[in-house]
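Colleague: pasting the structure only:
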């Protein structure tokens, strides 16, 4: 017997080597986690840019709104444009206002309540737009480590089955199989940790945006309610 035949087979312990030597089930877990990680980063980048753009639009709109420009002029400049954030709330409320005073001018008595409902619906729609897809980050953040752990358990089972079949328990034989299995858990953590951190940060930013939308809606509702009272007093 050639002594070289008794030497352990060299294993490629690089990341690519660990992936290629893993079992099909573990490979599937790794590929799924890597795909989920890529999708998480796409959501993180998209939502970060969206929230940054939303804050900038809110700042610009508030500067114009509180500059003393006529509400009618501001509404005419915005009504035919795609609106989001504070402009969407303003346009929705002003549209209801205009409808109530067009034609015969009746329906003023319950106008304040209708405007409040329109504002609530618009705020909910805007928050859903900002909050969409964040649940995927939460799902990966909570499930990613367990999916990786499943791949690890499966990989270790496969490794020990191979060890039992070869009847060789030396560390050189055991270590590569265990390393391949643990690589799945590492990928699960790689996908989950950024997802959890980003979810918490983005949710906090969405909460701040929602508070800002609600604050503006309350102020604008008070302005319109005051004008309604003035018109009703004049009509009386």
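Modeller: Good, I have the coordinates. Small disclaimer: the values here were computed from a predicted structure and weren't measured.

Colleague: from here on, contacts and neighbour counts on C-alpha atoms
Modeller: Will do.

Colleague: list the contacts of stretch 153-171.
Modeller: 22-23, 25-26, 173-174, 177-178, 180-182 (C-alpha atoms under 8 Å, 6 or more residues apart in numbering).

Colleague: if we use 7 Å, what do you get?
Modeller: Identification of contacts with stretch 153-171 by C-alpha atoms under 7 Å, 6 or more residues apart in numbering yields 23, 26, 174, 177-178, 180-181.

Colleague: could you do stretch 97-104 as well?
Modeller: The contact list for stretch 97-104, computed with C-alpha under 7 Å, 6+ apart, reads 106-108.

Colleague: among these, who's most crowded?
Modeller: Among the contacts of stretch 97-104, the one with the most neighbours (other C-alpha atoms under 10 Å) is residue 108, at 16 neighbours.

Colleague: now it: how far from residue 78?
Modeller: 24 Å (C-alpha to C-alpha, to the nearest Å).

Colleague: before we move on, back to that, so can I have CSV of the contacts of stretch 97-104 showing distance to residue 189 and secondary structure?
Modeller: CSV is the format used below for the contacts of stretch 97-104 (distance: C-alpha to C-alpha, whole Å; DSSP: H, G, I helix; E, B strand; the rest coil):
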residue, distance to residue 189, secondary structure
106, 62, coil
107, 58, coil
108, 58, coil
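
Colleague: hang on, the earlier thing: so which of the contacts of stretch 153-171 is the closest to residue 11?
Modeller: Relative to residue 11, the closest of these is residue 177; by C-alpha to C-alpha it sits at 9.6 Å.

Colleague: quick one: contacts for the closest one?
Modeller: The neighbours of residue 177, taking C-alpha under 7 Å, 6+ apart as the test, are 156, 159.

Colleague: just the element for it, please.
Modeller: Taking DSSP states H and E as the criterion, residue 177 maps to helix 171-235.

Colleague: looking at the contacts of stretch 97-104, spot the one nearest residue 55.
Modeller: Once C-alpha to C-alpha is applied, the member of the contacts of stretch 97-104 that ends up nearest residue 55 is residue 108, at 33.8 Å.

Colleague: which residue is the nearest non-sequential neighbour of the closest one?
Modeller: Spatial nearest neighbour of residue 108, excluding adjacent residues (C-alpha to C-alpha, 6 or more residues apart in numbering): residue 100 at 6.3 Å.

Colleague: okay, now the one to match up with it:
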């Protein structure tokens, strides 16, 4: 035991060589310098260095996103105009104006009518046409007016619903298209490991980052499209209810007028 203790006492801790200390300091400096750079994500460089199939997927998603935003702004303007037109015509209609004057204003030359005014114009035109026929009873007059209003209402709603299906398709398909680009990019990254002797995270990280951009672009295209579709579909449904209510009320007015004349 005594020789072992003496050997331990004689053992001294030698300092690191200067080269080893310098190497350690250099590694620490490199790690500190690379840490902020890793947090800087250059989206443009990731897109430009992605494979051709992934770039094609990104291009398709970008075009779909641009088309969606164009439809979103146009549809907002169309639906807002339809609501304003409905409010203005209902105010004129229920203010006690003569229906013949409203019909004459709706049938003026070089004037396009839409919304409730178009429904009123179609119903009153068919009602007047049935009244001019000999032998047409009150039931035929009302059915003709209702048929004309249904056709006009269907035409107006078709115009309001135009391109809404595109937003629905983008919202449901875009995430899967982006996922397709991601899967393809990851496949390319792992296929490239066959030529690498030693695979590390640094080897596959750039390829995976490029591939994940496709998924991000798919979500970027899908989220606004889904939101706009739900919002505008609700607006169209509310306007359709307004059209139906007006058609029923106008039919009641025409029915009372026929009974008074009879």
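Modeller: That came through, no problem. Keep in mind the model is a prediction, meaning the values are calculated, not measured.

Colleague: what's the distance between the spatially most central residue of the first structure and residue 83 of the first structure?
Modeller: Nearest to the mean C-alpha position of the first structure, by C-alpha atoms, centre = their mean, lies residue 134 at 2.4 Å. Relative to residue 83 of the first structure, residue 134 of the first structure is positioned 22 Å away (C-alpha to C-alpha).

Colleague: same question, residue 234 of the first structure
Modeller: 33 Å.

Colleague: of those two, who's got more company?
Modeller: Between residue 234 of the first structure and residue 83, counted using other C-alpha under 10 Å, the more crowded position is residue 83 (14 against 8).

Colleague: ok, for the more buried one, nearest residue in space, not its chain neighbours?
Modeller: Residue 83 of the first structure sits nearest to residue 91 (C-alpha to C-alpha, 6+ apart), 7.7 Å away.

Colleague: the one you found maps to what in the second structure?
Modeller: Residue pairing (TM-score structural alignment): residue 91 of the first structure is matched to residue 121 of the second structure.

Colleague: so which bits of the helix or strand harbouring its match are buried?
Modeller: In the assignment (DSSP H and E), residue 121 of the second structure maps to helix 116-132. The neighbour-count check on helix 116-132 of the second structure (16 or more other C-alpha atoms under 10 Å) flags 116-127, 130-131 as buried.

Colleague: and what of stretch 139-154 of the second structure?
Modeller: Using 16+ other C-alpha under 10 Å as the test for burial, stretch 139-154 of the second structure gives 141-150, 152-153.

Colleague: what's the burial count for residue 12 of the first structure?
Modeller: The burial count assigned to residue 12 of the first structure is 13, neighbours taken as other C-alpha under 10 Å.

Colleague: what's the distance between the closest residue to it other than its chain neighbours and residue 30 of the first structure?
Modeller: In space, and not counting its chain neighbours, residue 12 of the first structure is closest to residue 18: 6.8 Å by C-alpha to C-alpha, 6+ apart. Distance, residue 18 of the first structure to residue 30 of the first structure, by C-alpha to C-alpha: 11 Å.

Colleague: which residue in the second structure aligns with residue 52 of the first structure?
Modeller: The alignment partner of residue 52 of the first structure in the second structure, by TM-score structural alignment, is residue 80.

Colleague: ah, wrong one, I meant residue 122 of the first structure
Modeller: Residue 122 of the first structure maps onto residue 152 in the second structure, by TM-score structural alignment.

Colleague: surely residue 144 of the first structure is in contact with residue 193?
Modeller: No: applying C-alpha atoms under 7 Å, one finds residue 144 of the first structure not in contact with residue 193, separated by 8.8 Å.

Colleague: looking at these two, which one has more neighbours?
Modeller: residue 144 (26 against 18).

Colleague: tell me the contacts of the more buried one?
Modeller: Shown in contact with residue 144 of the first structure (C-alpha under 7 Å, 6+ apart): 188-189, 191-192.

Colleague: still on that earlier bit, any idea how far residue 40 of the second structure is from the match of residue 91 of the first structure?
Modeller: For residue 121 of the second structure relative to residue 40 of the second structure (C-alpha to C-alpha), the value is 62 Å.

Colleague: could you count how many residues lie near residue 201 of the second structure?
Modeller: As a burial measure, residue 201 of the second structure scores 7 neighbours (other C-alpha under 10 Å).

Colleague: next: the one 3 residues further on.
Modeller: Other residues lying near residue 204 of the second structure total 17 when counted by other C-alpha under 10 Å.

Colleague: need the counterpart of it in the first structure.
Modeller: Match for residue 204 of the second structure (TM-score structural alignment): residue 174.

Colleague: quick one, what contacts its match?
Modeller: Counted by C-alpha under 7 Å, 6+ apart, residue 174 of the first structure has contacts residue 163.

Colleague: from residue 185 of the first structure, how far out is it?
Modeller: Distance from residue 174 of the first structure to residue 185 of the first structure, by C-alpha to C-alpha: 18 Å.

Colleague: the match of residue 122 of the first structure contacts residue 122, doesn't it?
Modeller: Yes: with contacts counted by C-alpha under 7 Å, residue 152 of the second structure reaches residue 122, the gap being 6.4 Å.

Colleague: I am finished for the moment; much appreciated.
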